[in-house]
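1. I'd like to go over a predicted model; first the sequence, then the structure.
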Amino acid sequence: MPGAVARRRVPPTGTTRCGFPSRRPRPSCWRSRSMRAKRLARWFDTKGWSDLLIAAPYVWLVIFFLLPFLIVVAMSVGTKTPTAPPISFGGEHPWVSLQGYVRAVTDTLYFRAFITSLVSAGIATVLCLLIGYPMALGLTRVSKSWRNILLMLVILPFWTSFLLRVYAWMGLMGRSSWFNEGVTRIWNAIVPQGWAVDFMPMMHSNFAVVLVMVYTYLPFMILPLYASLERLDPTLDEAALDLGSRPWQVFLDVTLPQSIPGIVAGGMLVFIPAAGELVIPTLVGNAASPMIGRVISDQFSSARDWPMASAIAVVLLVLMVGPAMLYSHFQAKAEGAK
């Protein structure tokens, strides 16, 4: 404006706590932010990335195991309703209902399903151990070139769809298959004439479930056993032989005790998923004697009884994971004492 003294605007030298410009010097909060940024950069330079890598599995377990497990536990204490979703809390029903757990341990249907699952999984685990231990021991005794080829053959079934392999076994166990005819001829050749059969009733039986589970989970037994046996010192076997022990005594006194961690690891990798198996019992199992995985699926889908299915799932998880956690605890305690 004419005759007026133009005022020069002084640029702000700092900001207020709320972020507005101020003529005062920069406050201490700005310096603290800079210090925090420097500390964060120093943390990344020293051990930040290692801490993040270590925390990643724990974050994965929290998101994909702990939270779903808590959701299942919450549903297990709910009440079945005809609404969508078919579960409720409060209202005319109590906030917490333990009827699902009571039925899971007292009802004959669920008790038989638990027994069938545990027995079938136990038989499959023992058979996998009897078949897989010699194979894993043989892998440690061959040359490195053959070892790589044999290891590839062990994991080769994983390159094929799991469902496709189950359907292949369904075809093999059919009445008119060459596998069934061969087993029938062998059976008729070793039994009396009065016990002869036209075909072997393999399908829709517990035998078929165990057979397919052994085929499916056998690599999960071989690989931990191989990893455990490969770390053994072969000079211990040679020393035992030089001291006069027989080969079977060397195996029982030296090799077998040192491979117990591999046996336990392979047993858990086979027994836990086999006990809760769903696909194999549904396709080749006996509907009159279902396994617990199929019972849980039927409760969720057909009966729409989510609290009951969740309670059975929690009981199954406790039965499977509880002994494994106790073993790990005592194993770590024993190693610490050594």
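-> All right, it came through fine. No experiment lies behind these values; they were computed from the predicted model shown.

2. for the rest of this, base every contact and every neighbour count on C-alpha atoms.
-> Will do.

3. residues in contact with Met213?
-> Neighbouring residues of Met213 by Cα atoms under 8 Å, 6 or more residues apart in numbering: Ala124, Ala274, Ile280.

4. are we agreed that it is in a helix?
-> Yes. Met213 sits within a helix when classified using DSSP: H, G, I helix; E, B strand; the rest coil.

5. one step back: closest to His93 among the contacts of Met213?
-> Closest to His93 out of the contacts of Met213 is Ala274 (36.4 Å), distances taken as Cα to Cα.

6. the closest one touches Ala121, doesn't it?
-> Yes. Using Cα atoms under 8 Å, Ala274 is in contact with Ala121, at 5.2 Å.

7. okay, now the one to match up with it:
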Amino acid sequence: MKKFSQLAIPYIFWCFLMLLLPMLLIAFYSLIKQGNGIVPFTVTLEYYKKFFTDKDFLIVLYRSVMIAIKTTIICFMIGYPVAYYISRCTEKVQNLLILCITLPTWINMLVRTYAWIGILTKGGLISTICAFFGFKDVELLYTESAVLIGMVYNFLPFMILQINTSLTKMDKSLIEAANDLGANKIQTFLRVIFPLSLPGVVSGITLVFLPAVSSFFIPKLLGGGDFFLIGNVIENQFITVGEWNFGSAIAIIMAVLMMFLMMLVRKIESRTSQRED
């Protein structure tokens, strides 16, 4: 046991260096303000106060949360039926379908998002199809719909894979027992299948919502720079404005929000597992 703990030391050091140390530096920058020549910096909560007292930043945060919620709902509405269909197929077909879903994720997300610019722009694929059916001058690019399409496309596989894992691992004898007791397909789904798949649903929601709420390059590319989310604000503060202190404060606020949401998800998962037991 002692040898295993010693072997873990390099990994612990690496995690501290690559994960914890950057977060500590961001937290440090968010709490300091440049001082005069005698005192190099002073501790302050000015940047946190600035975020919560400025209406514009709160509007951006609200917009980011709403976009993330819409993305999560759409991914769930599309992902659950797809995952359910995959789980009902034979093992060979399941592997093939899972490969088809994961194959696009092998390509860099930035490249995949760039591809949607050509699809959504005026004269692109969607515009051409709409024109064929009589809807002319349809251009979705640089709108909220374009941002939603890009986010759903990029994050949908995470929802499908998590739900499919729960459905595949489900004890099929419980479904047979429900059928023997006289439950129809709808009752079996609502009382047996869906409750047992909730851990996968919760995990899928987590893996979609958290990156969606902090995404910055998808709204930047598909929103045309006019559709700002909180991730774009953080990027703008660091790269364009040069306000590292304020950008760090916003990053810490988002990190705390995400940790709170993860704790909430953990509680939901524990309650779900207790009900199953």
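-> Received the coordinates, thanks. The shown structure was predicted, so the numbers you read here are calculated from the model rather than taken from an experiment.

8. considering the contacts of Met213 of the first structure, which are maintained in the second structure?
-> Retained contacts for these in the second structure, judged by both residues aligned by TM-score structural alignment, their matches' Cα atoms under 8 Å, are Ala124, Ala274, Ile280.

9. which secondary structure element contains the second one?
-> In this structure, Ala274 of the first structure sits in helix 260-275 according to DSSP states H and E.

10. which other residues reach that helix?
-> With Cα under 8 Å, 6+ apart, helix 260-275 of the first structure has contacts from 117-118, 120-122, 124-125, 129, 213, 217-218, 220-229, 291-293, 320-321, 324.

11. with stretch 96-110 of the second structure instead?
-> The list of residues contacting stretch 96-110 of the second structure from outside it, by Cα under 8 Å, 6+ apart, reads Ile86, Asn154, Pro157, Leu161, Phe217, Ile218.

12. where does it end up in the first structure?
-> Alignment of stretch 96-110 of the second structure against the first structure: residues 149-163, by TM-score structural alignment.

13. kindly report the same for stretch 185-199 of the second structure.
-> With TM-score structural alignment applied, stretch 185-199 of the second structure matches the range 247-261 in the first structure.

14. in that stretch, what counts as buried?
-> Neighbour-count burial for stretch 247-261 of the first structure, counted by 16 or more other Cα atoms under 10 Å, picks out Val250, Thr255, Leu256, Gln258, Ser259, Pro261.

15. nearest to Ile54 of the first structure among these?
-> Distance to Ile54 of the first structure across those (Cα to Cα) is lowest for Pro261, with 24.3 Å.

16. can you select the buried ones among the contacts of helix 260-275 of the first structure for me in ChimeraX?
-> A single ChimeraX command selects the buried members of these (16+ other Cα under 10 Å):
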select :117,118,120,121,122,124,125,129,213,217,218,220,221,222,223,224,225,226,228,229,291,292,293,320
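
17. list the contacts of the equivalent of Tyr80 of the second structure over in the first structure.
-> Aligned counterpart of Tyr80 of the second structure in the first structure: Tyr133 (TM-score structural alignment). By Cα under 8 Å, 6+ apart, Tyr133 of the first structure lies in contact with Ile222, Leu225.

18. after the helix or strand where Tyr133 of the first structure lies, next one along is what?
-> Taking DSSP H and E as the criterion, Tyr133 of the first structure maps to helix 108-141. Remark: after helix 108-141 of the first structure, the chain's next helix or strand is helix 144-155, criterion DSSP H and E.

19. which one among the contacts of Met213 of the first structure gets closest to Leu164 of the first structure?
-> Ile280 (11.5 Å).

20. element containing the closest one?
-> Assigned by DSSP H and E, Ile280 of the first structure falls within helix 279-284.

21. how far does that helix sit from the chain's center?
-> 19 Å (Cα atoms, centre = their mean, to the nearest Å).
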